[in-house]
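Peer 1: This is the structure alone, sequence omitted:
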């Protein structure tokens, strides 16, 4: 196979297993600084692996996925990734060549996309593999989706529906203003770069690759809003905002509407990430309450010997 490196992609829709792999997303999420490595075979693109390089002090560069990008990882063309036993061998070969081309860095980290079947190529290259978890809800008739939920979740949706009207916001500024206002009211800071978030929300809505759903009170003020993004196969619960006085049923109502719309479009609804905080699972009950299956999300990381040694010294010193 011939190897190549490129900073842009053209005509690679088959090599974009998620919306996060698409060039327009990577451009907006990275401020135009993303790169990628590619593998070609017979003059055709066989695989690609996008990334960003974060410059750190003392030359400790980090190769990783861009901020606000929920998953990424190697994308392999279908013709080079056939089903059956051959799939593992060919996929590992292409992934290994992609990994070998990554820039030298003190640390490399990827959260791999849902279509990733294994981490063998990364394991072979000396990466540490870990697992995070998500909840996926497959498209089904509405009656089956409703029945699969917990009683408490259904009750919260009913209570939210009694008080609130769900509407779509087509202007990204409305969601961003509401999001910032909710942070201010809750005395919380924005952990995301505001310009990057604005660029992504604008591109998502302009390209009709996602939606903002808002729960509106009778006085026409918003109580909560969510942003979802999608590709052909999968819709991701991307982010949410809620007023300090919001009833918990407001977010449940919006998620339920998004699940219905995703099912109507034959898309899997991906709740994205079950959080683990200090030995607890703070959002597991809420996310799993909508039914669906708990599924793995593989993460891979590799640190240089120098960085590993320095981290060991810091731990020994209690820093």
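Peer 2: Cool, the structure landed. Quick caveat: nothing in here was measured; it's all calculated off a predicted structure. Residues are numbered from 1 along each chain as shown.

Peer 1: from here on, contacts and neighbour counts on C-alpha atoms
Peer 2: Noted.

Peer 1: Which element, helix or strand, includes the residue nearest the centre of the chain?
Peer 2: When C-alpha atoms, centre = their mean is applied to the chain, the residue found nearest the centroid is residue 70 (2.1 Å). Residue 70 is part of no helix or strand, with elements assigned from DSSP states H and E.

Peer 1: structure B:
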């Protein structure tokens, strides 16, 4: 999967009048696509939650597994969602709103802020700085997303998020904050993004659960857990290399599998 690509995989628009015929058509088309996959050591894709079967891949030597994301459906009212928040999350948002002001950001401002926060933590951009900047520029320019920033009382930018959307859902893609940002700054931004999604009548998708600490943070919003199908196929050489890497660098106990 390319960097910052949330889901991939074949999507079908087939006449569903005869469900058995439709299933056989999907399998047949998917098998033709599988036959065109290059000979690689590792193949991995996450499907959108609306894709509910990967039978053709399972029948053709792929491992089919499940990862998860968190969502709010578009039929929920803002008032209902607010009342449903965990009281600690609700209080964090209320308190944060007293300390930060939310404003839209330009891509250059967001990208600079994101990179500066990584540098302050002696980290590099795992997505690739140029790739991420091009993506952010593109979704803002094309009206397929937006950037929000939280500014403190001095006017300094202390937190930011990036949200993309299509005609079905809004996706929480990126976030960053300074070390000294108010603890509720990101929560304030996320809540505003949720409100925006509900006004657009879109599902709000947190786009995966990267680790246990993120899950604990997001669970305070009390979204619904949604499964996402994952397909993968690895060569023996790749599997041995991965197993060796795990022996050298054991996974931390609070990590989930990547892109859960």
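Peer 2: Good, I have the coordinates. Computed from a predicted model, the values in this text were never measured in an experiment.

Peer 1: Chain neighbours aside, what residue packs nearest to the aligned partner of the residue nearest to the centre of the first structure in the second structure?
Peer 2: By TM-score structural alignment, residue 70 of the first structure lines up with residue 6 in the second structure. Residue nearest to residue 6 of the second structure in three dimensions, not counting chain neighbours: residue 207, with 7.0 Å by C-alpha to C-alpha, 6 or more residues apart in numbering.

Peer 1: go on, residue 245 of the first structure?
Peer 2: residue 223 (7.7 Å).

Peer 1: Give the aligned equivalent of that neighbour in the second structure.
Peer 2: Match for residue 223 of the first structure (TM-score structural alignment): residue 158.

Peer 1: Please work out how many residues are found near that match.
Peer 2: Residues near residue 158 of the second structure, counting by other C-alpha atoms under 10 Å, number 21.

Peer 1: these two touch, right, it and residue 117?
Peer 2: No - judged on C-alpha atoms under 8 Å, residue 158 of the second structure makes no contact with residue 117 at a distance of 9.7 Å.

Peer 1: residues bridging contact with these two, i.e. touching both?
Peer 2: 177-178 (C-alpha atoms under 8 Å, 6 or more residues apart in numbering).

Peer 1: Helices along the first structure, start to end?
Peer 2: Along the first structure, counting by DSSP state H, helices occupy 23-30, 85-100, 120-124, 142-148, 151-163, 172-185, 194-206, 249-264, 284-288, 305-316.

Peer 1: Mind giving me the packing neighbours of the first one?
Peer 2: Okay, so that is helix 23-30 of the first structure. helix 194-206 (3 or more C-alpha pairs under 8 Å, 6 or more residues apart in numbering; DSSP states H and E).

Peer 1: can you state the direction angle for the helix it packs on and helix 172-185?
Peer 2: Counting by axes from the mean of the first three to the mean of the last three C-alpha atoms, to 10 degrees, helix 194-206 of the first structure lies at 140 degrees to helix 172-185.

Peer 1: got the contact list for helix 194-206 of the first structure?
Peer 2: Applying C-alpha under 8 Å, 6+ apart, the set of residues contacting helix 194-206 of the first structure from outside is 24-25, 28-31, 68, 170-173, 176, 210-211, 229.

Peer 1: what separates it from the chain centre, distance-wise?
Peer 2: Centroid displacement of helix 194-206 of the first structure relative to its chain, using C-alpha atoms, centre = their mean, to the nearest Å, is 15 Å.

Peer 1: ditto for stretch 42-52 of the second structure
Peer 2: Taking C-alpha atoms, centre = their mean, one finds stretch 42-52 of the second structure lying 13 Å from the centre of the chain it belongs to.

Peer 1: What lies in contact with stretch 79-90 of the first structure?
Peer 2: Counting by C-alpha under 8 Å, 6+ apart, 46, 91 sit against stretch 79-90 of the first structure.

Peer 1: again, only using 6 Å
Peer 2: For stretch 79-90 of the first structure, the external contacting residues (C-alpha atoms under 6 Å, 6 or more residues apart in numbering) are residue 91.

Peer 1: same thing with stretch 175-183 of the first structure?
Peer 2: Applying C-alpha under 6 Å, 6+ apart, the contact partners of stretch 175-183 of the first structure are 241, 243.

Peer 1: And stretch 37-51 of the first structure, by the same measure?
Peer 2: 1-5, 34-36, 64-65, 73-77.

Peer 1: Cross-reference those residues with the strands and report the matches.
Peer 2: 2-5, 35-36, 64, 75-76 (DSSP state E).

Peer 1: Just among the residues you listed, which is most surrounded?
Peer 2: Among these, residue 75 has the most neighbours (other C-alpha under 10 Å), with 27 neighbours.

Peer 1: coming back round to it: identify, from the contacts of stretch 37-51 of the first structure, the entry nearest to residue 124 of the first structure.
Peer 2: Checking these against residue 124 of the first structure by C-alpha to C-alpha gives residue 74 as the nearest, at 14.9 Å.

Peer 1: Distance-wise, check that closest one relative to residue 99 of the first structure.
Peer 2: Going from residue 74 of the first structure to residue 99 of the first structure by C-alpha to C-alpha, to the nearest Å gives 9 Å.

Peer 1: Just give me the match in the first structure for residue 72 of the second structure.
Peer 2: So residue 72 of the second structure corresponds to residue 137, using TM-score structural alignment.

Peer 1: doesn't residue 272 make contact with its match?
Peer 2: No - here residue 137 of the first structure does not reach residue 272: they are 10.7 Å apart, not a contact under C-alpha atoms under 6 Å.

Peer 1: Residue most distant from the centroid, the first structure?
Peer 2: Max radial position in the first structure (C-alpha atoms, centre = their mean) goes to residue 317, at 35.5 Å.

Peer 1: how far away is that one from residue 310 of the first structure?
Peer 2: Distance from residue 317 of the first structure to residue 310 of the first structure, by C-alpha to C-alpha: 11 Å.

Peer 1: can you pull the contacts of the aligned residue in the first structure for residue 209 of the second structure?
Peer 2: Residue pairing (TM-score structural alignment): residue 209 of the second structure is matched to residue 274 of the first structure. Going by C-alpha under 6 Å, 6+ apart, residue 274 of the first structure touches 133-134, 284.

Peer 1: Lovely, talk soon.
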